[in-house]
Each structure stands twice: as C-alpha cells, then as structure tokens.
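Visitor: Got a sequence here, can you model it:
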Amino acid sequence: MHPAFVRSLRAIAAPLAAALVAVSVPVALAVPAQAQQCTEHAAPPAPVDTSEKPKPGQTVPPPLPVPAQPVGGERLGSCGTVLPPGAPALPEGDTSASWVVQDLDSGAIVAAKDPHARERPASLIKTLLALVVVTELKPDQVVVPTKEDAEQECTCVGIAAGGHYTVDQLLHGLLMHSGNDVAHAFATVLGGVDAATAKMNALAARIGATDTRAATPSGLDGPGMSTSAYDLSVIFHYAMKQPEFAQAVATKAYTIPAVDGKPAIPVFNDNKLLGVYPGFLGGKTGFTNDARHTYVGGAARDGKRLAIVMMRAEQRPTRVVDQAAKLLDYGFALEKSGAQPVGQIAYHSLTTESAPTADREVAPAGSNSAAGAATQQPDAFGTTGWVLTLIVLVIIIAGFVIGYRRKRSARS
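Guide: Predicted coordinates for the structure are as follows:
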C-alpha cells in the first residue's frame, strides 16, 4: 500500500474512531437503559388480597413478554410523564399511576404518563369483551342467561335465568352499569369463560395490545391479569368505531323491557361525566381492591375527539372523573396549540386471524400512518447506524482518491 495512502488513513482513523464511539455508544445503550429502568413494569404490583390465587392444580402464568421496542413509539417506553416539547405544566390533583390522552380520530398519543406500565384493568376489560361481542354476535341475536350467569358476584344488572334478551340490550347493561352477570352471559354464548377470555386475548394481540391478558371476562381480578393505559387506549379506539359500542356508552338511561314474566330492568350510566362534561362521548369506569380505580372516557370539542385512560387512581382528594376532566382539558389545549404527538396508536387488522404485524389497517386520513408503521417495524440497525455507515464509506473512498492522486503526483 502506498505510504501516502497509509498516512491518509492514519490521519482520519483516530478522529473517526472517536466520533463513532461518541455517537454509537449512546445509541446502543439508549433502549436497554430504558428497558432496565422499566423492568418493574413487566407485571402489575403485588395483589393486596387472595383474588388472584389460582385454582387447585393451576399456576399463575408468567408476565407477558415486554416488546424490544415500545409499541406506539420510542417515547412511550418512558416510565414518567411524556409531553410535547414546551408543553405547559400538568393540572394538579392527578392520582393515577399511569394515563394516556389520545386523539380518537387520528390515533395520535397527545400526552401520557407511564403508558406501558402493566396494571389491572378492573371493569375496563369489559371494553375488550364488548369489542369481541360486536365483532362476533349480531345485535338482535337472542341470549338466554343460565342460572350461573344470573348469580355472578355483583355489580349486576339483574338479568334473569331463562329470560330472553338481545345482544344489544345486554351490551347496554354491560357498558352502562358494568354488569358482571351480563359479562358472564356473553362469555357463555362465546363458548364459556375460558373460550371467551381466549377470544379476548386473541383480539387484543391482533390489534397490538401486547400488555393485555384477560383472566376473567368481567374484570374481576384473576391470575395473570394485566393491561396498560396504552392498551386500553387502543381497545377503546377500536371500540368507538363500532356503532353499537359508541351508542351504548353514550346512553345515560336505558330500560331492558319486561320479558318472560320478568320485570323491566332500568339501567343508568355509571360514568358521571356523561351529560356534565361538554361534548362527552361516553366511557367506562372500573374498580377492584387490587386494580384500584380505572377510567376511560372520550369527548369532542372544536372538531377534535380525545379520550383519556387512567389506571390505578384514587378518589381522594379529587374524584377520578374530575381528574379525567382536567386531563381532557389539558389534551384539548395541547391539540389547539398544535403540539406534536408523543406517540401513535399502531394500526392492525381488527378481524383477521393473521399475526398483528402481517395485516395492518390503513390509518384514517390525517394520521401519521407512516410514522406508526415505522414505530411497529423499527429498523434493527437504526437510522444512526446507516448514517454512520455512509460516512465511513465516504471517508474510505475519499482516502483512496487522495492516495491515488498523491501516488500519481509522486510519479510525475
């Protein structure tokens, strides 16, 4: 090799190596450091009672695997608050362990706190059950509850064993008053509790809710139950696109008519923001001793539709619905200011049986579908890696050119 060329390579080798180390080390360590910081989020906190004790002969399933890349965007892997640059201070009074504010139309994540922290859903898992119901059962299909369905641990709507109810009537009872008896009746129609929870988990996996494992159809705590604020945002996002679901959660009062000699059943919506918060679209509440208070609700304002999911919240010093209202106000203010989203719901097919990454829905108009797809299928080498590779190639080519010119100059 020509000495001039060797000297050229030596001249650039040291600074190039230093630059590569300086740039590549933070890139290589960024994701593992974040994953290490959030390892306690692989499973919900330890239960406070025996509600998750497995049945004799059964074991508690291991926590669901944590994806290598945070679903919905790199920033959603954070264990703290995730806000747009320059965002104003958050409203006071929030007691939830995690939350997500999303745009119901574009799927953009407006702001979040611990979005992928594994929590228990309580009755918010009924939104997933309802999504299974509206995709598999017809609204006018008749359901005849069994004695076991009617005698579930309440909260209950009051359906009667042997009565004849339509799917749509029961859906109102499930979503408005969180009827555990209705949840069990739907599970029976779907093939039994085990089959129903399997269908719920399969649907969650298909739409990209990778933090979610339903252990019961009602949301009563069970072994291995988990979800996250992000996942429930995904589920609610899809559910609100189903007319039967959207209509049920937006109904303030409903009556299941008298049937088979049984009295009519009045049903009132448990969501206290309905009819109070301007533009409120409906939602769902939940509570168990282990999950604490959980909440999902959406609202429309100035042409925007936002939804809030809150996990492991407390009613004091401020009611959870009031905390939700403040976070919705905050989200609408961010949207009005033109703030950039901090993540994006990754769209998948709702109905096909293929793997989530193999069949993805087209994002609605106005959403950053390309960004969402990139989030879900990240380049393992990374943008920075390709940039560094190109830089190295350019430098090597430049070295050959310089060496060749110096060699020609020396000969002449």
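Visitor: CA atoms for contacts and neighbours, from now on please.
Guide: Will do.
Visitor: quick one: secondary structure of Ala374?
Guide: Classification of Ala374 by DSSP: H, G, I helix; E, B strand; the rest coil places it in helix.
Visitor: And the strands in the stretch 251-400 of the chain, which stretches?
Guide: Secondary structure of the stretch 251-400 of the chain (DSSP state E, counting those that start in this stretch): strands located at 253-256, 265-268, 280-288, 292-301, 304-313, 343-344.
Visitor: Columns distance to Ala28 on top of the ones you listed, output as TSV?
Guide: Formatted as TSV, the strands of the stretch 251-400 of the chain follow (distance: least, C-alpha to C-alpha, whole Å):
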stretch	distance to Ala28
strand 253-256	55
strand 265-268	53
strand 280-288	40
strand 292-301	36
strand 304-313	32
strand 343-344	21
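Visitor: got the buried residues for the helix of greatest length in the chain?
Guide: Across the chain, the longest stretch assigned as helix under DSSP state H is helix 3-37. Residues of helix 3-37 classed as buried: 4-5, 8-9, 16, 20, 31, 35 (neighbour count, 16 or more other C-alpha atoms under 10 Å).
Visitor: Any chance of these in TSV with distance to Leu90 as columns?
Guide: Formatted as TSV, the buried residues of helix 3-37 follow (distance: C-alpha to C-alpha, whole Å):
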residue	distance to Leu90
Ala4	61
Phe5	59
Ser8	55
Leu9	53
Leu16	44
Leu20	39
Val31	26
Ala35	25
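Visitor: and the angle for the helix or strand harbouring Ala111 with strand 304-313?
Guide: Using DSSP states H and E, Ala111 falls within strand 108-113. In terms of direction (axes from the mean of the first three to the mean of the last three C-alpha atoms, to 10 degrees), strand 108-113 departs from strand 304-313 by 30 degrees.
Visitor: what does whatever helix or strand comes next after strand 108-113 rub up against?
Guide: The helix or strand immediately downstream of strand 108-113 is helix 126-136, counting by DSSP H and E. Contact partners of helix 126-136, identified using C-alpha atoms under 8 Å, 6 or more residues apart in numbering, comprise 171, 174-175, 178, 183, 186, 196, 199-200, 203-204, 217-219, 235-236, 238-239, 242, 244-245, 284, 351.
Visitor: ditto for stretch 85-98
Guide: By C-alpha under 8 Å, 6+ apart, stretch 85-98 touches 112-115, 117, 229, 310-314, 316-318, 323, 326-327, 330, 334, 339-340.
Visitor: That one: end-to-end distance?
Guide: Stretch 85-98 has an end-to-end distance of 20 Å (C-alpha to C-alpha, to the nearest Å).
Visitor: let's see this one next to it:
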Amino acid sequence: MWTKIVPITAFIASVSLTSGTAYAAPTTPVGGEALGSHGLVSPDGVKKPPKSKATSYVIADVGTGQVLAAKNAHGRYLPASTLKALTALTLIPKLDRNRQIRPSRNACNQEGSAVGLSVKAKYKVEDLFKGLMMSSGNDAAMALAETNGGLDKTMRDMNAEAKRLQANDTVAKTPSGLDKPGQSSSAYDLALIARAGLANPDFKRYISTKTANFPAPKGKHYQISNHNKLLWRYQGMIGVKNGWTSKAKASFVGAATRGGHTIVVSIMRHEGFFWDEVAKLLDWGFSVRGKATPVGKLVDPLPDPQAAAQPQASTSVTPAAQPALLDRAGSKQTDSTRTMGALVIGGGLLFGLIWLAYGIRRKRGRSRL
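Guide: Have a look, this model is predicted:
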C-alpha cells in the first residue's frame, strides 16, 4: 500500500476531431496513478522519506524500475543543465568518440558554464562528452550539436529520444539546458533518462569520472573536475548531472550503487544547498528497497520502430517455389478465410465462363454478317 497526499483530480480531455467525434485522452500518468499527485506519495509500513526543500523529486530502484517515493513527480519545470543527460544519451550512439573536430566560434562563445573550448584547438568527441558531463560545458554541448549535423537536427533527435523513453514531460529547446521558453522536464523524466543512460557504458564512464586531462591549444592540457560533489562524499556514487540557473533554481539527478543495487534520485526546483538532502534520500532508498510496496514504476522505452520493422520479401517467385508458398498460405487459413477464398475463386471462374460464352456469341454474330 502507499499513502497519497494532496491528490490531483484525474481528468479526461476531449479533442474534437475533423469527423466531429470526441477522443478521450488517457488519464493515468506515465508510471502509475499515484504519480499524478502534486504532493508526497510514499509506501505504508516503512518510515517516511527525509524532508526535502525540492519542489519535486523521485526516488527509484534502477534495477527493477520501482518508484519508491515521489513528490510532484510529473511537475514540469526548467531542467537547467540536468538536460545535458538527455544530450549525452542521444548523441553518444550517433557520434564516433574518436572523431576529432575543431569547434566553431559560436560553440566557443556560449554563455554560462564552459569547459573552455578554443577555435585554436582540436578535440575528440570523447573530450567533448567529458566536458559536457563533468564540467557542464555549454560550449561542449553546442560543439556536439554542431558535430551531429546542427542545432535543429540535434533538437529533433533529443526530443525523439525523450518520446522513445516515454519522458513525455520533457521538451528540449537547447542542448545545454540554458533556459528557453517552452523547455521543460520533470523529476520522473530525469529518473527515466538517467536509468537509460546508466545502461550505456560510455555514458556511465563519463558521469563517474572525477578528474580528467582536457586538451588546450598548442598541444597542452589542463585538468577538469566533475561538478557532482557526491562523487567524493557518498559511498557508491556513480554520478549523473546537476544543474542551476536563476530561473530553474537547483536541479539534480544522480545514482549510487550499494550491495549490487542502484538507487536513483532526481530533484527539481531546490532553493539552496541540496547535496546533504540528496544523500539522505539515497540512504532512505537503499533502506526500504525490497521492503516497501512501490508507488509507481519507471517505464521501459518504447520499441524501436526500425528494429521492429520486418524486411520485406522479394516479390519475384520462381515456379518451383509457388506450390510451397500456396501450401504455407493454405495451412494458415481459418474456416472463414477458406470460405472467402472459395467464394472469390468460384466467383472468378463463373465470371470467366460467362465472359467466354459472351465472346463466342459475339464472334459467331460477326461471322454471320
């Protein structure tokens, strides 16, 4: 059982279609009904989660996908740099990590946090991903987007990936997470994105790296550090991403592993220093995992349409192959399809005989003239 506080009323949105019929939109939030609450939902029979100043959060078991507790899980807020997790998840499979690029001046001049790209240096794609996820480089985000074919294409790719993950609260307008009208995500979606990222070895490697050497002009290097403070403070911390802008406030998504189990915590719109709170939420997750009835579930991604599509067979059939094809088709028929087939074939034969008789009569008539 679970306790639901301050529930929101389910509603049905009717959309008038061109035919004039009404379409009832699904009312159950992604992950389960309880996750539609604006308030805290937590399981009965165990201690309540620690208090948090975050407006929204999710605590979940990565392995099982069980949501252990949540607060306003689907509330849509500005994601700030936590959106870079979606950028990385989308682009890692698309870009050769050993490819070398020289960033544009536009990429190097991005506002906000930067890893320090220079038009005078070349970088491997792998370096850019480290700059993205470790140093939260907005310059690295734009350089990766341009390497992927441009900003517009990357936005389409990121939003398509969000839909594939069923992260339906997420709308990406920038690859960096810099505030832009219409951009949004939710604590639930950040947990979904993190869970998918943790299944990718390169993603996991980038987010868990504490320090790395980063290229500079003239063959030099400098050291960068991961912005996730819990990598140094919390036992078993894997990482993921934190973010902050003046409009979004503080946001964070992170995961840790203990005893072979991984817990993910995502928070949004936190006013201040959240690291200690996140550590306590992680501790709570590990303490109740396997003991509490989940309040929801992190859903699995949708099937890949390209993978699901079956290759079409050639339309050319050799005479020798025809009997086998007919035999197979016949073996799959039901009584109704056999009846329909008989009607079609019988009707075709009858029409042919009538047409033949009509042709013979016309021929005879012409011969009499």
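Visitor: rewinding a little: name the helices or strands packed onto the longest helix of the first structure?
Guide: Judged by 3 or more C-alpha pairs under 8 Å, 6 or more residues apart in numbering; DSSP states H and E, helix 3-37 of the first structure is in contact with helix 383-411.
Visitor: related to what we said a few turns ago, can you say which of the strands of the stretch 251-400 of the first structure is packed in most?
Guide: Highest mean neighbour count among the strands of the stretch 251-400 of the first structure (mean count of other C-alpha atoms under 10 Å): strand 343-344, with a mean of 28.
Visitor: so where is that one in the second structure?
Guide: Aligned using TM-score structural alignment, strand 343-344 of the first structure spans residues 296-297 in the second structure.
Visitor: same check, this time on stretch 320-327 of the first structure
Guide: In the comparison with the second structure, stretch 320-327 of the first structure aligns to the range 274-281 (TM-score structural alignment).
Visitor: now do stretch 207-225 of the first structure
Guide: Alignment of stretch 207-225 of the first structure against the second structure: residues 165-183, by TM-score structural alignment.
Visitor: ok now that stretch, how far from the chain's centre?
Guide: Computed by C-alpha atoms, centre = their mean, to the nearest Å, the chain-centroid distance of stretch 165-183 of the second structure equals 12 Å.
Visitor: before we move on, back to that, so which of the strands of the stretch 251-400 of the first structure comes closest to Arg406 of the first structure?
Guide: Closest approach to Arg406 of the first structure among those (C-alpha to C-alpha): strand 343-344, 52.1 Å.
Visitor: For the stretch 51-200 of the first structure, which segments count as helices?
Guide: 126-136, 147-150, 167-176, 180-189, 193-206 (DSSP state H, counting those that start in this stretch).
Visitor: quick one: the longest helix of the first structure to helix 383-411, angle?
Guide: Interaxial angle of helix 3-37 of the first structure relative to helix 383-411 (the same axes, to 10 degrees): 170 degrees.
Visitor: can you give me how far helix 3-37 of the first structure is from the chain middle?
Guide: Centre-to-centre, helix 3-37 of the first structure and its host chain are 37 Å apart (C-alpha atoms, centre = their mean).
Visitor: Stretch 57-71 of the second structure too?
Guide: Its chain's average C-alpha position is 16 Å from that of stretch 57-71 of the second structure, according to C-alpha atoms, centre = their mean.
Visitor: quick one: terminal-to-terminal distance for it?
Guide: This stretch, stretch 57-71 of the second structure, spans 5 Å end to end (C-alpha to C-alpha).
Visitor: Next, find the distance separating the alignment partner in the first structure of Pro103 of the second structure from Glu151 of the first structure.
Guide: Using TM-score structural alignment as the criterion, Pro103 of the second structure maps onto Pro145 of the first structure. The spacing between Pro145 of the first structure and Glu151 of the first structure, counted by C-alpha to C-alpha, is 10 Å.
Visitor: just Ala161 of the first structure next, same as before
Guide: According to C-alpha to C-alpha, Ala161 of the first structure stands 9 Å off from Glu151 of the first structure.
Visitor: Same check on Ala346 of the first structure?
Guide: Separation of Ala346 of the first structure from Glu151 of the first structure (C-alpha to C-alpha): 39 Å.
Visitor: now the contacts of stretch 85-98 of the first structure: which count as buried?
Guide: Here, 16+ other C-alpha under 10 Å leaves 112-115, 117, 229, 310-314, 323, 326-327, 330, 334, 339-340 buried among the contacts of stretch 85-98 of the first structure.
Visitor: what number of residues lie near the aligned residue in the second structure for Ala130 of the first structure?
Guide: Aligning on TM-score structural alignment places Ala130 of the first structure opposite Ala88 in the second structure. When neighbours are counted by other C-alpha atoms under 10 Å, Ala88 of the second structure registers 25.
Visitor: Same check on the one 3 residues further on?
Guide: Each residue near Leu91 of the second structure was counted by other C-alpha under 10 Å, and the total is 19.
Visitor: how close does it get to Glu111 of the second structure?
Guide: Distance, Leu91 of the second structure to Glu111 of the second structure, using C-alpha to C-alpha: 21 Å.
Visitor: can you tell me the distance between the two ends of the match of stretch 207-225 of the first structure?
Guide: One end of stretch 165-183 of the second structure to the other measures 17 Å (C-alpha to C-alpha).
Visitor: Not counting its own residues, what contacts it?
Guide: Taking C-alpha under 8 Å, 6+ apart as the rule, stretch 165-183 of the second structure contacts 30, 74, 76, 78-84, 87, 112, 137-138, 141-142, 145, 151, 154-155, 158-159, 162, 184-186, 188-189, 192-193, 196, 245, 247-248, 299-302.
Visitor: Just the buried residues out of those, in PyMOL syntax.
Guide: Burial among those is assessed by 16+ other C-alpha under 10 Å; the matching PyMOL selection reads:
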select buried, resi 30+74+76+78+79+80+81+82+83+84+87+137+138+141+142+145+151+154+155+158+159+162+184+185+186+188+189+192+193+196+245+248+299+301
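Visitor: Tell me which residue lies nearest the centroid of the second structure.
Guide: Note on the second structure: the residue nearest the mean C-alpha position is Leu165, at 2.8 Å, using C-alpha atoms, centre = their mean.
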